[in-house]
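Visitor: fold the following.
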Amino acid sequence: MVAAAQNVGKITLLFSIFLFFTSNIIKANTKYYMLEEETEQYQLFKYDLSTKALYGIDRKITLFNLILKERRWANDVGEYYSVKVDNPNLILFSSLPDLNGNSDWIEVSLDTIKNDLVTTDQLIHVFNENIISISNEKNKSVTKYFNSYKPIVKKGNHYFVPKNSLLEFYVVSNRPEVFANPYGTINTQLSPLTIVEFKKIFKKTYQHDIFPLDKIWEDKTFTYFDKIRDRREYMSRSLTVAGGATAFQFWTYTDWYGKPNSYIYDRGIDRFVYLPSKGIIGGSFDFYFYFNRSKLPITSNDFLQNIKEEKVMIADIYK
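Guide: Below you'll find the model as predicted:
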């Protein structure tokens, strides 16, 4: 009896040690950035999206657009700047709901995370590393960050971070489509091309292959999709939003390749609506909600239909 109790005690102790080290590893791998309403380096635009119509569950996603005021280039020696206000690039933080509970944000003490804070310059450097503007760097296959970077929001004298956060980077490059349009580019001068139209072209070209966007329930450990050469954003339409402004809807040509039983977060905000000078005002996060589909009242076929119809969530102020 005593031996059994001692064994239980040892197991409990080992489990506590495991949790301690695990929590510290997670913390060490997460960086935090304090959002500011207005800085010399960017403008902040915040939008709330309801998930009810798209995913059948009444939760909220918050988009934080950091629209950069300076355009940055880099070379092998160093970085230099050039103001280019007509095509402002953007950094996008997305707060995603915790589908295992009802609380999406956690209060934090700045003292406990002070060693993991990143400055605006450091964040912009990460942006620069991921937009292929450093000439001596190789293209990255993963360019988005899920829970590796989290925004800090101040409310009164308290600070909060989302339980789940996605960080993405976009270059806004409005120019004729004869120029390259690599992954992570928003180009409002592209000719409209819907997913349905593109799929028809794909099936004529690759008659025996599955359309990459349809591989939602296929084997995710193997892919023929060439991410370096083929993955990119396409514009499907322009639309007039509330207030009379013209916005542009995009979709991402990519597949569902990734590690088994894990978020395929490099799909990112796979369909999105971009409003010039205001940032991304809506979109979809199929990678996140499909992974949690057992908690949703929709099926895999519903996801495929949403992809086909290019359904998105849009901030209420622009509906």
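Visitor: only C-alpha atoms for contact and neighbour calcs from this point on.
Guide: Will do.
Visitor: tell me where this structure has helices.
Guide: In the chain, the helices defined using DSSP state H lie at 2-28, 52-55, 110-113, 120-130, 195-205, 227-230, 286-291, 300-309.
Visitor: please identify the most buried of these.
Guide: Greatest average neighbour count among the helices of the chain goes to helix 286-291 (a mean of 19), per mean count of other C-alpha atoms under 10 Å.
Visitor: can you list the helices of the chain in CSV and add distance to Tyr80?
Guide: Converted to CSV, these look like this (distance: least, C-alpha to C-alpha, whole Å):
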stretch, distance to Tyr80
helix 2-28, 31
helix 52-55, 42
helix 110-113, 31
helix 120-130, 12
helix 195-205, 38
helix 227-230, 27
helix 286-291, 36
helix 300-309, 40
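Visitor: so which of those helices comes closest to Ser236?
Guide: Proximity to Ser236 (C-alpha to C-alpha) singles out helix 195-205 among the helices of the chain, at 7.5 Å.
Visitor: about what we covered before: Ile61 is nearest to which of the helices of the chain?
Guide: Closest among the helices of the chain, using C-alpha to C-alpha: helix 52-55, at 10.7 Å.
Visitor: for the comparison step, fold the sequence that follows:
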Amino acid sequence: MNIQIFIPTFNRAEKLKKAILSVLGQTWHSLGVVVLDNHSTDNTEQVVASLMAIDKRISYVRRESNIGMIPNFNSIAEHVSGDYFAVLADDDEYEPCFVETAMDLFAEYKDIGFVACNALTKVNGVFVKSQLDYWHEGYYRANTAVIKCLLGHYPLITNCLFRADLRHDFFFQPELGNTGDGFLLTCLFAKFNAYVTKRVTGHWNNDGENASSLQRFDPILVVNTAISEYSLYSEAARRGEFSPYWLPLVMLKRNLTIMLASDKVGFDYVCIHSQVRTALGRTSLSFLRVLDAIKVVRIFLWTLKIIRQRYTRYISWREKRRARSR
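Guide: Modelled structure (predicted):
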């Protein structure tokens, strides 16, 4: 089976080298690495060239100019020529077992569109958590895992292996910026059967230098993103690619985001500087204003924190019980 691992990159030569070597070190050898260089101005080209001289499985695409991070990621679809593909951030790394773990599951479950593996979050060299802490390992039919994704617990997209047929759905919405992977994975879980394994096959570095960490919390940007996200899910529902059943939950997320931002900078400030007034009707705005005045969002966040803590304990207990019964 021909597998392609795409690594979009910009000015991270040394981290890129580690990412490439983690792919070349896979126990599954029938694969290729495709570096998508967004016109780096450091020594990225030289680093890749030195690795290409050693291993012919590496190919290199250099942009004539910087086209932006999202377009660079979205170009992956046009380069897919293998049977399976994955995307790896240039500052993250795989464990040697990533591809083999996913391919074993593809062999066992013929109808799945992708495999989501476990990747730990590393902060300053210390592993702190996993995005799959809220998941049970197993097979998920299309549309059965959407609620987990909508609650923000989607797997890391860099540790997912996709069938080539999914390349047409592999698109990061520009208006969602760095949160586009959540929307993408939610839509994929809505349309395709998948398998989620809790075997650790990699990690991502939240060391303050990745795109998400460098972007400071901007209440207006967060609100506008939530509004765009609801609009995109509504469009997907109209196309039959997303169940309308989930839209009330997406609306709740949007409204909670508005109240969270309002709690930090004021409701009037949010209304003046964001897209809230054009996206919501007068009645909805009045209702949210009342909820903001009584600080409902603080009660909700406290309750949600308690529920997450207890659910995480339950998942851990269940996984240990399953392990003992094997």
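Visitor: TM-score of the superposed pair?
Guide: TM-score for the superposed pair, counting by TM-score structural alignment, normalised by the length of the first structure: 0.25. Supporting figures: 145 aligned residues with a C-alpha RMSD of 6.7 Å.
Visitor: ok so, going back, Tyr42 of the first structure: which of the helices of the first structure is closest?
Guide: Judging those by C-alpha to C-alpha, what sits closest to Tyr42 of the first structure is helix 120-130, at 9.2 Å.
Visitor: so what secondary structure elements neighbour the closest one?
Guide: strand 70-74 (3 or more C-alpha pairs under 8 Å, 6 or more residues apart in numbering; DSSP states H and E).
Visitor: circling back: closest one to Val172 of the first structure among the helices of the first structure?
Guide: Here helix 120-130 is closest among the helices of the first structure (C-alpha to C-alpha), at 13.0 Å.
Visitor: what angle separates that closest one from strand 70-74?
Guide: Angle of helix 120-130 of the first structure versus strand 70-74, following axes from the mean of the first three to the mean of the last three C-alpha atoms, to 10 degrees, is 60 degrees.
Visitor: nearest to Gln43 of the first structure, out of the helices of the first structure?
Guide: Among those, helix 120-130 sits nearest to Gln43 of the first structure (C-alpha to C-alpha), with 12.1 Å.
Visitor: re earlier: what's the closest of the helices of the first structure to Leu167 of the first structure?
Guide: Leu167 of the first structure lies closest, by C-alpha to C-alpha, to one member of the helices of the first structure: helix 120-130, at 9.7 Å.
Visitor: please enumerate the strands of the stretch 1-150 of the second structure.
Guide: 3-9, 31-37, 58-62, 84-87, 93-94, 114-123, 126-130, 138-140 (DSSP state E, counting those that start in this stretch).
Visitor: ok, back up a step: Val153 of the first structure is nearest to which of the helices of the first structure?
Guide: helix 110-113 (11.3 Å).
Visitor: between the two ends of stretch 153-166 of the first structure, how far is it?
Guide: In stretch 153-166 of the first structure, first residue to last residue: 15 Å (C-alpha to C-alpha, to the nearest Å).
Visitor: quick one: closest of the helices of the first structure to Leu96 of the first structure.
Guide: helix 286-291 (8.2 Å).
Visitor: on that earlier part again, out of the helices of the first structure, which gets nearest to Ile67 of the first structure?
Guide: helix 120-130 (11.2 Å).
Visitor: coming back round to it: ok, which of the helices of the first structure comes nearest Phe250 of the first structure?
Guide: Nearest of the helices of the first structure (C-alpha to C-alpha): helix 195-205, 9.8 Å.
Visitor: so which elements touch the closest one?
Guide: Using 3+ C-alpha pairs under 8 Å, 6+ apart: helix 195-205 of the first structure touches helix 300-309.
Visitor: hmm, back to that, between the helices of the first structure, which one is closest to Asn65 of the first structure.
Guide: Per C-alpha to C-alpha, nearest to Asn65 of the first structure of these: helix 120-130, 13.2 Å.
Visitor: packing partners for the longest helix seen in the second structure?
Guide: Using DSSP H to define each element, the second structure has its longest helix at helix 296-325. With contacts taken as 3+ C-alpha pairs under 8 Å, 6+ apart, helix 296-325 of the second structure sits against helix 247-265.
Visitor: so who does Leu167 of the first structure touch?
Guide: If a contact means C-alpha atoms under 8 Å, 6 or more residues apart in numbering, then Leu167 of the first structure has 91-94, 144-146, 149-150 as its contacts.
Visitor: ugh, wrong one, Val146 of the second structure
Guide: If you count contacts by C-alpha under 8 Å, 6+ apart, Val146 of the second structure has them with 186-187, 189-190.
Visitor: so how far is Phe289 of the first structure from Lys60 of the first structure?
Guide: According to C-alpha to C-alpha, Lys60 of the first structure and Phe289 of the first structure sit 12 Å apart.
Visitor: surely Phe45 of the first structure meets Leu90?
Guide: No. Phe45 of the first structure is beyond contact range of Leu90, at 10.5 Å (criterion: C-alpha atoms under 8 Å).
Visitor: who has more neighbours, the two?
Guide: More neighbours surround Leu90 than the other of Phe45 of the first structure and Leu90, with 27 against 18 (other C-alpha atoms under 10 Å).
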